[in-house]
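**Q** can you look at this prediction? I've put the sequence above it.
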Amino acid sequence: MSEDIREKIQIHNCHVHTFSYRCVPEKFLPGGIIRFVAKRSTFFARLLNNLIPERDDDLYDRYADLIRIMRCSQKDIFDYLRQFYPFDTRFIVLPMDMAYMEAGKVPKPFTKQLDELLQLKELYPEQMLPFIAVDPRREEITSIVKEYVEKGCCGLKLYPPLGYFPYDDRLDAIYEFAQERQLPIVSHCGVNNPVHTHMKRRKLIDKIKAELDPSLGITPTFKGKKNRQLTDYLSHPANYKVVFRKFPNLKISLAHFGGQNEWKEFLNPTTFELGASEKEKKKAQKTREDNWFTIIYDMLKEYPNLYSDISYSLSYQKYFPVLKVILQNPEVRQQILFGTDYHVVRLVISERAFSINLRGYLGEEDFRQIAETNPREFIGNVC
């Protein structure tokens, strides 16, 4: 083992959240359930913990943990996260701007969420890397971005399923600024989005028809799809080809590497085409070509400034071998980032188990690549 491999790894977790329920719209869930549960978090957490008393880490226990976490301040949430890592670990903290998803009022003002992150950065100047959530529908968003970068924010966060395409013209000034400053950008890129716009289905379909770039060759289908599936067109990885045409020097990380479903389909391709009609064969071929894992993997080879993190998607160990194999490809090895999606990933696995299981499987050399070497290049000298 070489000397540099034996050296301590400075871990960079490139995808975590510290937002609380006060950053979530009142109608995110029907009937004001978010507020109702939050105000009674102790009761509901205890109830969930005791549904299966003989087990101490079942799904109900994990929901209980998430309820407790979401009730806390951003500082308490961040401090809780830090205990699972070495003291010098660095965290890209991604806020959310859900004010325009048409799900009601957000109790905490957006800039208050950012101010709290900057206060944490004062406490932990080396560990805390706060990003700015960007939504093109927010008034003066370009000015807000520039102001908060000057105050100490390190990058940008996009979440297209909230109701916009990443090539929205209103983002151009922000992209130009980000390219000039070499600000890293993290954008949600997973299918079947759990957090998505609540706009009327007809309105969303009309938006997709009007704004989906025809040069991408994507033919949208709408029958039987709800907003959760329709917003895949907003977050589709191919959309970033349009962004890179205008801004080829942007640094963008596509979060979740397409999502768990796409990794699953890649590992277990359909056999429907065997002995099927020509129509069914074409449909099966189209399914393979539309696999987001494959699309992102190919795009990494094409765009040297494109990255992808493995947050949430790699919470299931059955996908570890796929990651191990693609990390041996020098064409993409330098563009894959470690991230967990704390605190959301707690619904599947604990933070400590996620990172240690992955590190133990990959070994020190490959883990260093995704948790230290690549993140340092992605973050650059911004923070």
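**A** That came in fine, so what should we check first?

**Q** for the rest of this, base every contact and every neighbour count on C-alpha atoms.
**A** OK.

**Q** ok, then the element right after the helix or strand containing A255?
**A** Taking DSSP states H and E as the definition, one finds A255 inside strand 251-258. Past strand 251-258, further along toward the C-terminus, the next helix or strand under DSSP H and E is helix 260-267.

**Q** and that next one, which residues are buried?
**A** Buried residues in helix 260-267, defined by neighbour count with 16 or more other Cα atoms under 10 Å: 260-263, 266.

**Q** out of these, who's nearest Q229?
**A** Nearest to Q229 among the buried residues of helix 260-267 is N261, at 12.6 Å by Cα to Cα.

**Q** check the offset of the helix or strand in which K286 is found from the chain's centre.
**A** Assignment of secondary structure by DSSP H and E places K286 within helix 278-289. Counting by Cα atoms, centre = their mean, to the nearest Å, helix 278-289 is centred 29 Å from the centre of its parent chain.

**Q** need the contact partners of the following helix or strand past it.
**A** Next helix or strand after helix 278-289 toward the C-terminus (DSSP H and E): helix 292-302. Residues from elsewhere that reach helix 292-302 (Cα atoms under 8 Å, 6 or more residues apart in numbering): 190, 236-238, 257-259, 262-263, 266, 289, 306-308, 331-332, 335.

**Q** want to compare, so here's the second one:
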Amino acid sequence: MANNTGKKKPLINCHAHIFTGDYVPPLLGKGILPPLISWVAHLKVFIWVMRYIVMPIRWPDPNRGTVVDKITYQIKQLRKWLYDKYTFFPIVPRIAEVIQFMLVLPTLFIVLCWFDKKLRLGDYPKLQSVNGFLELLETVTLNLLPELLHQIIFILIVLFFLKVTRNLAYSILRKIVKLPGKFNRALFVRYLQMAEFAKYKNQFDILDRLKDQYPTGTQFVVLPMDMKFMKAGGLVARPKEYKNELKDLRGGDVEGYGPYSKNRLLLNKQNYLLQMEKLRDLKETRGDEIHPFVFLHPQRLRQDQKNTANNPKQLKPYFDFNITEEGKVELKDCWLKRYLEPEDSKLKFSGFKIYPALGYYPFDIELLPLWKYAVDHKIPIMTHCTTGTIFYRGWKKRSWNRHPVYYMGNSATKKLRLSATRSRNYQRYFTHPLNFLCLLHPELFQQLLNNYHVDKNVTQEQKQNLIKLFGEPWATEGLKNNLSELKICFGHYGGLAEWKKYLVADRNPHSNQLFKRPAFGSALAHKVDSSELSWYNARAAWEEMDWYTMITSLMLQYPNVYADISYMLHDESIFPLLKQTLGHNRGEVKTTPPHLSHVKLDLPKHPLGSRILYGTDFYMVRSHKTEKDLLGQTQALLSEEEFDLIARSNPKSYLNIS
């Protein structure tokens, strides 16, 4: 593949993951599979079986990998030596094949017997021609391996040493993907991806696998994940990439984090912070090759405040701040300050990542000070915006029955009813693009702040902080500060299913708004050509509008709203609509709609195509296509100008790269 040449800007993949399996909770099947099976389908067990039995890794260097890797490598070398030495005896390879066949047959027979205890191969008339051989096979197998434990050990040995058996087992596992239920299929694919990348013990190696499939000089936005609070099992205290000892923070130059300090021992139990420290190391060694983001979860911020209040001398807080007289957030000594305002600007992280499907709204009160900080510093926010297998696995909460901001109708007497009964269905409500309108539009944002002001669960300190940041929510003249300039990127652009929903909805009035009103799209929560809120329209959009139309309308109305095409770009069917979106023409615009009077929108400078980003969702998309396949396909199906726009120009404005 050719390198970036000439004066072209570097290619930037705006959506990639490199975290290892140590940062993923083990019970991903919880909430999808039946309770007992979800506990049996332990991710760590699945990874171990796939890693060492079904598809063990053969390192080219015997000094790398685990003990099992080295043994496998030595066996491979021995087999190669024997074949080289005795190739002039044609019968030797044939004998080896016969031995393999004789070992595979009893393996299959044992597995069949597990499903049918009364199975006897001699009972089948069609097998009478080899009846004597089959009876001998049954006798030998059952006499030598009468106990279940012996049979399991035998099968594991055969799987480990015989590649043909592993290939057969792997083919059977792949067929399971065709079982009914999209969540079951998606979950199994996710398990396979975790197993595929389990061989990598650190994020450095995963990054190398990613960048080796791109031209030299390509840059990557690296998105971490904090899955501690998704109720899918505990995380390991010390990830394998830290090996035998916990790396001291910058060699111990941070006060309170020496080799034997209590803070260092506490850090050893902070799985997510260890992930972030490795990303910081990567940033230090790889420089502009990566643009790491910081993950935000409200529950971590709440837990952090509680721990600090109970024990001020323990590990420093994740987020701590002061509010200046101008209403700006000033970071105190905390982990976020370490990543966002480091002494060495070369180590600065590039943005925030949120994943609302883990059980929170993007307008959670804990996040609002950070969103004000993001606006003041023009920091981009990447939000997951599709449904999938990563979501909150705990019990549904009663407070989830109603939306915190939107109402059922214009009478504004009852909040919008959210009717899902299972947590996996609630991820759609948390991830919904219309939640971000509550942040972007000043009137809705003021409504949100007013709700927090009268909420008995919100502390007086939090209420005062919101007033200092944004002004009094009851003020008739409006807020002194708002979040309309928040820079948000909708990851996955709503998802493949929502794009297809848009294409087939020929009679849905909401999906046709982009044609009827090409300049600004749907009015969403407002009356058309009016500044007046319409809770009825908001409810209709929430329940009936596809997410492609919704996100595209937000992009047409707010100049700092972006979307990337990660994961769904594996499907070639999206490219006609993608090309249409990149070439979207606003038409002749005479006036700005009244409900957008607060937006600083320069139409010639903010075309829709200028805020679409190239991203792949490595390594989650690997179950469909490799990175080099995705890159080649995208370049082939888009013009050079279109590809350079989404992969070179737009990412620079998104990441504030000069």
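**A** In hand now; what should we look at? Please read all numbers here as calculations on a predicted model, not as lab measurements.

**Q** got a TM-score for the two of them?
**A** TM-score for the superposed chains, counting by TM-score structural alignment, normalised by the length of structure 1: 0.85, backed by 361 aligned residues with a Cα RMSD of 3.0 Å.

**Q** matching residues in structure 1 for stretch 460-469 of structure 2?
**A** Under TM-score structural alignment, there is no match for stretch 460-469 of structure 2 anywhere in structure 1.

**Q** tell me the buried residues in that stretch?
**A** Across stretch 460-469 of structure 2, burial judged by 16+ other Cα under 10 Å covers 463, 465-469.

**Q** can I get the residues you listed in CSV with secondary structure?
**A** What follows is these, written out as CSV (DSSP: H, G, I helix; E, B strand; the rest coil):
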residue, secondary structure
K463, helix
N465, helix
L466, helix
I467, helix
K468, helix
L469, helix
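
**Q** got TSV for those residues, with distance to I290 of structure 2 too?
**A** Conversion of the buried residues of stretch 460-469 of structure 2 to TSV gives the following (distance: Cα to Cα, whole Å):
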residue	distance to I290 of structure 2
K463	38
N465	34
L466	34
I467	37
K468	36
L469	32
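
**Q** what's the burial count for the nearest residue to K211 of structure 2 once chain neighbours are set aside?
**A** The spatial neighbour of K211 of structure 2 that comes closest, neighbours along the chain excluded (Cα to Cα, 6 or more residues apart in numbering), is T218 at 7.2 Å. Counted with other Cα atoms under 10 Å, residues neighbouring T218 of structure 2 total 21.

**Q** which one in structure 1 is aligned with T218 of structure 2?
**A** Aligned against structure 1 by TM-score structural alignment, T218 of structure 2 finds its counterpart in T89.

**Q** residues touching the aligned partner of L114 of structure 1 in structure 2, list them.
**A** With the correspondence set by TM-score structural alignment, L114 of structure 1 lines up against M276 in structure 2. Taking Cα under 8 Å, 6+ apart as the definition of contact, the neighbours of M276 of structure 2 are 224, 294.

**Q** show me how to select, in PyMOL, the buried members of the contacts of helix 292-302 of structure 1.
**A** Here is the PyMOL command that selects only those of those that count as buried (16+ other Cα under 10 Å):
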select buried, resi 190+236+237+238+257+258+259+262+263+266+306+307+308+332+335
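
**Q** still on that earlier bit, what helix or strand is the match of L114 of structure 1 located in?
**A** Here M276 of structure 2 sits within helix 271-286, counting by DSSP H and E.

**Q** packing partners for the helix or strand following that helix?
**A** Downstream of helix 271-286 of structure 2, the first helix or strand assigned by DSSP H and E is strand 290-295. Where contact means 3 or more Cα pairs under 8 Å, 6 or more residues apart in numbering; DSSP states H and E, strand 290-295 of structure 2 is packed against strand 219-222, helix 271-286, strand 351-354.

**Q** in structure 1, what range does strand 290-295 of structure 2 match?
**A** Residues 128-133 of structure 1 are matched to strand 290-295 of structure 2 when aligned by TM-score structural alignment.
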